[in-house]
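Visitor: structural data only, the sequence is not supplied:
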């Protein structure tokens, strides 16, 4: 039918019988219209959303953030999804739910999830030595296993890829791993713990080795596509990526400027992904109960590691495990890198998931995720904050 219509238009044009204004109307009606941004505003939570908007506005001002997006879901239903500020300030492109931001260390949980799925498939065991799978890796002074890499107690020092990101000598993940392969461990495994990007990258190279598949392809096939996280992609600076946020940072006089060009693909398992607040929220919903992940994997993520001296850390496999002031359990991951930051907070008992992304680093942990979560918790699970402990002198005496 479209072909017939085009033939008729061509014939009329040839005969000079079609006014130019009518031609424009016809072709504009044939063009594909871009759908509106998918903002979600659930009226049931109107007051909470309005309060959350004020928190976002304040963050844009106080943290000099250019653009930010938020997603809140309760019991698997998205109740708020919105962007604020600019995804690209130079062209005044607004931040939207579909805006893709650099998520920094939040990438760690993706790598942990990939390892857990490979364990479910029988391809590895996290309690095995790293050398069982890559025996040619230079021997350290202590042995360490995959679990210790995932809970940051394998003996590697804390490192900041946000400061290394402009290094051009690392072409790929393998070269980055080789750069520190001969270094000695900083401490005996499980005697101490320190968040290590390099340790998470080692899990990534191991996954590549045992599956003989590129890390990005393996992550896409095993985790992202299966969960429908189609907006979570490798941050490839060479590709045109739809809805990618422009990255910014603050210079030495606290002026917001364009972030330097970087290529994070060499550290993909630790810092190398773009995502949206919506996608991170979907991921948070996926760990609220066994389903995509087995109960064994959920226990792996959310059981706190205990060091050799009996000290219980706040680290699970790729996750931070905590409680708020009212005693509610929280599973958290957050990340900051050059030109981007993110956080994901999951309240498993309340089935509340809050996610945020921004296009500037958040080294001080200022993203207002906790404030927004508290506002919604006041509605769905109101609890009194613990009272100040009564001193011995003020403690009431018994009549007995």
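Guide: Okay, I see it. No experiment lies behind these values; they were computed from the predicted model shown. Numbers count the residues shown, from 1 in each chain.
Visitor: can we go C-alpha only for contacts and neighbour counts from here?
Guide: Fine.
Visitor: what ranges does the stretch 101-250 of the chain have for its strands?
Guide: In the stretch 101-250 of the chain, strands defined by DSSP state E, counting those that start in this stretch lie at 101-102, 233-234, 248-250, listed in chain order.
Visitor: ranges for the strands of the stretch 251-400 of the chain?
Guide: 256-258, 273-275, 320-323, 329-337, 340-347, 352-358.
Visitor: what helices or strands is the last one leaning on?
Guide: Using 3 or more C-alpha pairs under 8 Å, 6 or more residues apart in numbering; DSSP states H and E as the contact criterion, the elements in contact with strand 352-358 are strand 67-74, strand 101-102, helix 277-286, strand 340-347, helix 369-380.
Visitor: residue 192 - nearest residue in space that isn't next to it in sequence?
Guide: Distances taken as C-alpha to C-alpha, 6 or more residues apart in numbering place residue 153 nearest to residue 192, at 5.9 Å, with adjacent residues excluded.
Visitor: is it correct that the one you found is in contact with residue 186?
Guide: No. Using C-alpha atoms under 8 Å, residue 153 makes no contact with residue 186, being 10.3 Å away.
Visitor: those two: who's more crowded?
Guide: Neighbour totals were compared for residue 153 and residue 186, and residue 153 leads with 28 against 13 (other C-alpha atoms under 10 Å).
Visitor: ok, now how distant is the more buried one from residue 168?
Guide: 29 Å (C-alpha to C-alpha, to the nearest Å).
Visitor: also residue 14?
Guide: 58 Å.
Visitor: what about residue 288, how many residues nearby?
Guide: 20.
Visitor: grab the nearest non-local neighbour of it.
Guide: Nearest residue to residue 288, sequence neighbours excluded (C-alpha to C-alpha, 6+ apart): residue 348, at 5.7 Å.
Visitor: list the contacts for that neighbour?
Guide: With contact taken as C-alpha atoms under 8 Å, 6 or more residues apart in numbering, residue 348 is in contact with 288, 329-331.
Visitor: same question, residue 260
Guide: Going by C-alpha under 8 Å, 6+ apart, residue 260 touches 166, 338.
Visitor: okay, the strands of the stretch 251-400 of the chain, which one's buried deepest?
Guide: strand 352-358 (a mean of 31; mean count of other C-alpha atoms under 10 Å).
Visitor: run the angle between that one and helix 277-286 for me.
Guide: 150 degrees (axes from the mean of the first three to the mean of the last three C-alpha atoms, to 10 degrees).
Visitor: another structure for you, compare them:
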């Protein structure tokens, strides 16, 4: 599928052009000229420009054993992009006055016990849960390992910052306070004859492979509700899918509907008709199979998992087309306020402009693991516009979320057009590039690829 915006004749198989080059990059990234058992299985990519889908294509296989190719309609796990979907439910409830983001969660879910941190009574709020600042754990249960990893990352970041500043000032050979501090810490560790514990990655955690069926979000809380907080709420970022399980329970209580019923209403409003919760029993047409490499680097089927404990944080299936629709709905809401003065006939966005601005504003003390230039906002990672030097590297503003599930990887990226009051004449929102990529292989980093695609399409449009 390839149409509009001056790119006609440059689609798949036409030879040459930006698209063909990008298609080659993606294929080279995901396939190897070897057997099926050592090559990556399949990928689907979709791109929209100014609200119109201009590229949607599958490469490789949705089902390797039965030789079912990937296609635009292929349905895959979207993993943590589910968090961005859940955020829409929370935002709608907040706009309707049914949800207060800043009161203790026990107001809505008394089944979740009140918490203490180091003997001090603390409050967990909806806002803190959304931005992963609640202190609720992720899949790693060992507090010591998590704290050691956070401390190590902080030291590493400090070292890189100091080294950069020294290089700018021409003092790279001087021994500074940080170096002394680091040496003292290393010597202290050696004297204790101890080494930091190695934290397991998510795919080594048993809870990721749960097979138990949970009937509702309240029941799922028993997995973690009695565990201690790893950090004082608001003090440190700790990515937590379980935090979104609690958010699902909040959606239920604030809305009066079951979480999945409320989400299906949203999907219908957004015309996301292929987006559903993942369940094993229903027949879901065009559903892909999911794969992983074993220890011998051979392609194998992933084990059966039940994601009912984390619908809100990582349990939905979708297509690239539906994700493009979702991204455009968010972008429209973000931009429509700019266009109201020049075009009073514009329909309102699904979310209000002020809501979208809030959602896409980076939150202090957070991290964006898939792009260190950014911060986490409200269920989205956000990189802000930045340029340090004239005629040098320019950092574009964009929002994205990646996903990693058993046998699947995903990304949804929104690159808004840079607009001002002088450039919006004769234009209507949404204005920008949306890229969605889904893949039936776990542990695949997709954000940089999506950003490259978005920037290439944006460049091609402006040429």
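Guide: Good, I have the coordinates. Fair warning: this is a prediction, and the values are worked out from it, not measured in the lab.
Visitor: circling back to that earlier point, most tightly packed of the strands of the stretch 101-250 of structure 1?
Guide: When the strands of the stretch 101-250 of structure 1 are compared using mean count of other C-alpha under 10 Å, strand 101-102 is most buried, at a mean of 34.
Visitor: quick one: average offset of it versus structure 2, please.
Guide: When structure 2 is overlaid, strand 101-102 of structure 1 sits 0.5 Å from its aligned residues on average, using mean C-alpha distance after the TM-score superposition for structure 1.
Visitor: still on that earlier bit, please pull up the equivalent of the residue nearest to residue 192 of structure 1 in structure 2.
Guide: Under the alignment (TM-score structural alignment), residue 153 of structure 1 maps onto residue 133 of structure 2.
Visitor: buried ones in stretch 157-167 of structure 1, by neighbour count?
Guide: Within stretch 157-167 of structure 1, the residues that count as buried by 16 or more other C-alpha atoms under 10 Å are 157, 161-162, 165.
Visitor: any idea how far stretch 138-152 of structure 1 is from the chain center?
Guide: Chain-centre distance of stretch 138-152 of structure 1: 25 Å, with C-alpha atoms, centre = their mean, to the nearest Å.
Visitor: end-to-end on it?
Guide: 19 Å.
Visitor: quick one: map residue 66 of structure 1 onto structure 2.
Guide: For residue 66 of structure 1, the residue aligned by TM-score structural alignment is residue 41.
Visitor: in this structure its match contacts residue 62, no?
Guide: Yes. Applying C-alpha under 8 Å, one finds residue 41 of structure 2 in contact with residue 62, separated by 6.9 Å.
Visitor: what sits against residue 322 of structure 1?
Guide: 314, 329-332.
Visitor: from those, which two are the most distant?
Guide: Greatest spatial distance in the contacts of residue 322 of structure 1: 314 and 329, 11.6 Å, computed using C-alpha to C-alpha.
Visitor: overlap in contacts of these two?
Guide: 321-322.
Visitor: helices and strands around the helix ranked longest in structure 1, which ones?
Guide: In structure 1, assigned by DSSP state H, the helix with the most residues is helix 46-62. Counting contacts by 3+ C-alpha pairs under 8 Å, 6+ apart, helix 46-62 of structure 1 packs against strand 67-74, strand 77-88, helix 369-380.
Visitor: tell me which of those sits most buried.
Guide: The most buried one of the helices and strands packed on helix 46-62 of structure 1 (mean count of other C-alpha under 10 Å) is strand 67-74, showing a mean of 27.
Visitor: give me the mean distance between it and structure 2.
Guide: Mean for strand 67-74 of structure 1 is 0.8 Å (mean C-alpha distance after the TM-score superposition for structure 1).
Visitor: kindly calculate the angle that that strand makes with helix 369-380.
Guide: 30 degrees.
Visitor: tell me how far strand 67-74 of structure 1 is from the chain's mean position?
Guide: Relative to its chain's centre, strand 67-74 of structure 1 lies at 12 Å (C-alpha atoms, centre = their mean).
Visitor: circling back: of all the helices and strands packed on strand 352-358 of structure 1, which one is nearest residue 194 of structure 1?
Guide: That would be strand 340-347 among those, by C-alpha to C-alpha, at 19.2 Å.
Visitor: hmm, back to that, and residue 95 of structure 1, which of the strands of the stretch 251-400 of structure 1 is closest to it?
Guide: So among those, strand 352-358 is nearest, using C-alpha to C-alpha, at 9.1 Å.
Visitor: what's that closest one aligned against in structure 2?
Guide: Taking TM-score structural alignment, strand 352-358 of structure 1 hits residues 433-439 over in structure 2.
Visitor: and for the closest residue in space to residue 170 of structure 1 that isn't next to it in sequence, the neighbour number?
Guide: Spatial nearest neighbour of residue 170 of structure 1, excluding adjacent residues (C-alpha to C-alpha, 6+ apart): residue 176 at 5.5 Å. Residue 176 of structure 1 has 18 neighbours, counted by other C-alpha under 10 Å.
Visitor: in the stretch 201-350 of structure 2, which spans are helices?
Guide: 217-220, 241-255, 259-269, 311-314, 320-339 (DSSP state H, counting those that start in this stretch).
Visitor: and among those helices, the most buried is which?
Guide: Using mean count of other C-alpha under 10 Å, helix 311-314 ranks as the most buried of the helices of the stretch 201-350 of structure 2, with a mean of 29.
Visitor: what span of structure 1 lines up against that helix?
Guide: Per TM-score structural alignment, the counterpart of helix 311-314 of structure 2 in structure 1 is residues 268-271.
Visitor: likewise for stretch 68-88 of structure 2?
Guide: Using TM-score structural alignment, stretch 68-88 of structure 2 pairs with 93-113 in structure 1.
Visitor: start to end distance for the matching stretch?
Guide: 33 Å.
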